[in-house]
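Asker: Have a look; sequence and predicted model below, questions after that.
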Amino acid sequence: MDHEPETARVYDRAGFGHSVPRGARPAVVVVDFSYGFTDPSYPTGADMTAPVLATAQLLAAARSAGAPVVFTTIAYDPGQVAGLMWLRKARGMAALEAGSRLVEIDARLDPRPDEHLVVKTGASAFFGTGLATYLVSRGVDTVVVAGATTSGCVRATVVDAVQYGFPPLVPRDCVADRAPEPHGASLFDIDEKYGDVVDLADVLDYLTRPSDPDTAPSTTTEPKPEVSV
């Protein structure tokens, strides 16, 4: 039995699924595209080649437009490995040791020395970090979130972004997970409740527009098209 029409009706009745406003000063936050996630030879990793290469396109557009770029990586020191509660639940994450190759940003994204790197120990890029302060200091009013995993750190980052007042956009081409089911469910959940899941082409066009408030999209909230999962 096909439950999609009923699901859409329930969410529409609850008032979910509207679009977030887009500002004139976006930043791109690339969540945990480190080798520990993008290299399938590691137990914590998976083949994320297509989303990584799509994110490289996203970064090229952001850099050309002068938009701030932020990378995040998860890294633990021995004391954190011994004590953090999250690592009792997700024990494989303890392999992400500070200083190891697993926590290095994938070179295919060509991280630059002048681009901000957030080292985190939780799921959200905002939890226990100075990311919100950095974005405010750069005058950012919209956050484009890429990276891994869709069901974990990407979703957590998007939830915190909107709670901090940054409208989040998630290009579906630029996020990845270890399995399709949590990936699809999380994209649906993000699009209905927290941000806009969009095509990469949409974001590339958005980033290349002049940073002029007169050209920014209207903040009027309109219903969004249904997301395919």
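Answerer: Good, I have the coordinates.
Asker: Going by C-alpha atoms from here, please, whenever you check contacts or count neighbours.
Answerer: OK.
Asker: Residue 71 contacts residue 27, correct?
Answerer: No - contact criterion CA atoms under 8 Å: residue 71 and residue 27 do not qualify, at 10.9 Å.
Asker: what touches both of the two?
Answerer: When contacts are counted by CA atoms under 8 Å, 6 or more residues apart in numbering, residue 71 and residue 27 are jointly contacted by no residue.
Asker: ok, and what's touching stretch 144-161?
Answerer: With CA under 8 Å, 6+ apart as the contact definition, stretch 144-161 has outside contacts at 26-33, 37, 51-52, 55, 123-126, 143, 167-171, 174-178, 182-183, 185-187, 190, 194-195.
Asker: Correction: the previous question concerned stretch 29-37.
Answerer: 42, 44-46, 48, 52, 69-74, 96, 101-106, 125, 143-149, 153-154.
Asker: Now find how far off-centre it is within its chain.
Answerer: 10 Å (CA atoms, centre = their mean, to the nearest Å).
Asker: What count of nearby residues applies to the nearest residue to residue 103 once chain neighbours are set aside?
Answerer: Leaving aside its sequence neighbours, residue 103 sits nearest to residue 34 (CA to CA, 6 or more residues apart in numbering; 5.4 Å). Neighbour count for residue 34, taken as other CA atoms under 10 Å: 25.
Asker: Next: residue 198.
Answerer: Other residues within reach of residue 198, judged by other CA under 10 Å, total 18.
Asker: and it, what does it touch?
Answerer: Counting by CA under 8 Å, 6+ apart, residue 198 makes contact with 169-172.
Asker: Alongside the first one, take a look at this:
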Amino acid sequence: MCVPAVRPYPMPAAAALPRSRAPWSIDPARAALLIQDMQNHFVGAFPAGRSPVVELVGNVTALREGAGRLGIPVVFGAEPAGQPPGQRGLLGDLWGPGIGDEPDAAAIVAPLTPRPGEHLLTHVRPNAFLRSHLGRLLRSEGRDQLIVCGVYAHLGVLLTAADALMNDIQPFVVADAVADVSTEEHALALRWAARSGVVCTTGGLLEALLPSREPESA
């Protein structure tokens, strides 16, 4: 994929998020977390140490830690390196050959390196359900809610969330744990996601997932 360099832009504030059409509430017993394409090849296009990548990595990390505490399955979606033209298909006409064979280009960024017990799912299309076993994995885990974060919001994140809906899996797109090539594309993706699922923030989702601490006894 010919990855464009991304100029800094601020993550959207909670007050600016579109209203979600779906009435669903997140349930840790039903949810899985999909971390989409957080690979060096893609994340490296964002300006290091600036918004939105600082918040992106921090918030995805927070979601991953929260999921681990609750036993929520964590799935990393990743594009493979060195795809031959026959596998790349029409995507090559739009975005080039994809991830090359450079060392570590396809690796998940270091702060999010997959751990034992987490799933690393290879997908050859931006939609993580297409030509992958994501749907089968979710069914085997008894999960019908999918928390989606990562990059790019208007492409892989949005297509995956839309296909979740088509498969009767409730999608939750985390607005400040996704990023895009520009603030305009980011906002566009959230508007579309709000029509077919729940758009939320990292803080709001974790507050709903993690039980409040019991007051300490005197």
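Answerer: That came through, no problem. These numbers were taken from a predicted model, which means no experiment stands behind them.
Asker: rewinding a little: can you tell me what the residue nearest to residue 103 of the first structure aligns to in the second structure?
Answerer: With TM-score structural alignment as the matching criterion, the partner of residue 34 of the first structure in the second structure is residue 39.
Asker: What are the boundaries of the strands in the second structure?
Answerer: Shown for the second structure, the strands assigned by DSSP state E span residues 31-36, 74-78, 119-122, 145-151, 170-179, 198-200.
Asker: With respect to burial, which of those strands scores highest?
Answerer: Using mean count of other CA atoms under 10 Å, the stretch among these with the greatest mean number of neighbours is strand 170-179 (a mean of 29).
Asker: which residues of the first structure does it align to?
Answerer: Aligned by TM-score structural alignment, strand 170-179 of the second structure corresponds to residues 167-176 of the first structure.
Asker: ok, now stretch 58-69 of the second structure?
Answerer: Across the first structure, the stretch matching stretch 58-69 of the second structure (TM-score structural alignment) is residues 53-64.
Asker: Touching that stretch from outside, list them.
Answerer: Counting by CA under 8 Å, 6+ apart, the neighbours of stretch 53-64 of the first structure from elsewhere in the structure are 27-28, 68-69, 108-110, 146-147, 173-174, 200, 203-204, 207-208.
Asker: remind me, longest helix of the second structure?
Answerer: helix 53-70 (DSSP state H).
Asker: sorry, back to before: quick one: the match of stretch 58-69 of the second structure to the second structure mean distance?
Answerer: Once fitted to the second structure, stretch 53-64 of the first structure is off its aligned match by 0.6 Å on average (mean CA distance after the TM-score superposition for the first structure).
Asker: centre of the chain versus that stretch, how much separation?
Answerer: Per CA atoms, centre = their mean, the displacement of stretch 53-64 of the first structure from the mean C-alpha position of its chain is 14 Å.
Asker: For residue 116 of the second structure, give its distance to residue 188 of the second structure.
Answerer: Here the distance between residue 116 of the second structure and residue 188 of the second structure works out to 35 Å (CA to CA, to the nearest Å).
Asker: try residue 207 of the second structure
Answerer: To residue 188 of the second structure, residue 207 of the second structure is 26 Å away according to CA to CA.
Asker: quick one, which of the two is more surrounded?
Answerer: Of the pair residue 207 of the second structure and residue 188, residue 188 is the one with more neighbours under other CA under 10 Å, namely 15 against 12.
Asker: Next one: the alignment partner in the first structure of the more buried one from residue 156 of the first structure, what distance?
Answerer: When the first structure is aligned by TM-score structural alignment, residue 188 of the second structure is paired with residue 185. Using CA to CA, one obtains 14 Å as the distance from residue 185 of the first structure to residue 156 of the first structure.
Asker: Burial check on residue 101 of the second structure, number of neighbours?
Answerer: Residue 101 of the second structure is surrounded by 12 other residues when neighbours are defined as other CA under 10 Å.
Asker: Could I get the contacting residues of it?
Answerer: Residue 101 of the second structure sits in contact with 81-82, where contact means CA under 8 Å, 6+ apart.
Asker: that older thread, what's the match of strand 170-179 of the second structure in contact with?
Answerer: The contact list for stretch 167-176 of the first structure (CA under 8 Å, 6+ apart) reads 20-22, 48, 50-52, 54-55, 141-150, 154, 158, 161-162, 183, 187, 194-200, 203.
Asker: now stretch 114-130 of the second structure
Answerer: The set of residues that contact stretch 114-130 of the second structure without belonging to it, under CA under 8 Å, 6+ apart, is 36, 73-80, 87-88, 108, 131-135, 155-157, 159-160, 163-164.
Asker: how close does the residue most central in space within the first structure sit to residue 41 of the first structure?
Answerer: Residue closest to the mean C-alpha point of the first structure, counted by CA atoms, centre = their mean, is residue 145 at 3.0 Å. Noted for residue 145 of the first structure: a distance of 25 Å to residue 41 of the first structure, by CA to CA.
Asker: Residue 141 of the second structure matches what in the first structure?
Answerer: Alignment note: residue 141 of the second structure maps to residue 138 in the first structure; criterion TM-score structural alignment.
Asker: What's the separation between its match and residue 210 of the first structure?
Answerer: According to CA to CA, residue 138 of the first structure stands 17 Å off from residue 210 of the first structure.
Asker: One more: residue 180 of the first structure?
Answerer: As defined by CA to CA, residue 180 of the first structure lies at a distance of 36 Å from residue 210 of the first structure.
Asker: Same question for residue 24 of the first structure.
Answerer: Going from residue 24 of the first structure to residue 210 of the first structure by CA to CA gives 8 Å.
Asker: Looking at those two, which one has more neighbours?
Answerer: Taking other CA under 10 Å, residue 24 of the first structure and residue 210 do not tie; residue 24 has more neighbours (20 against 13).
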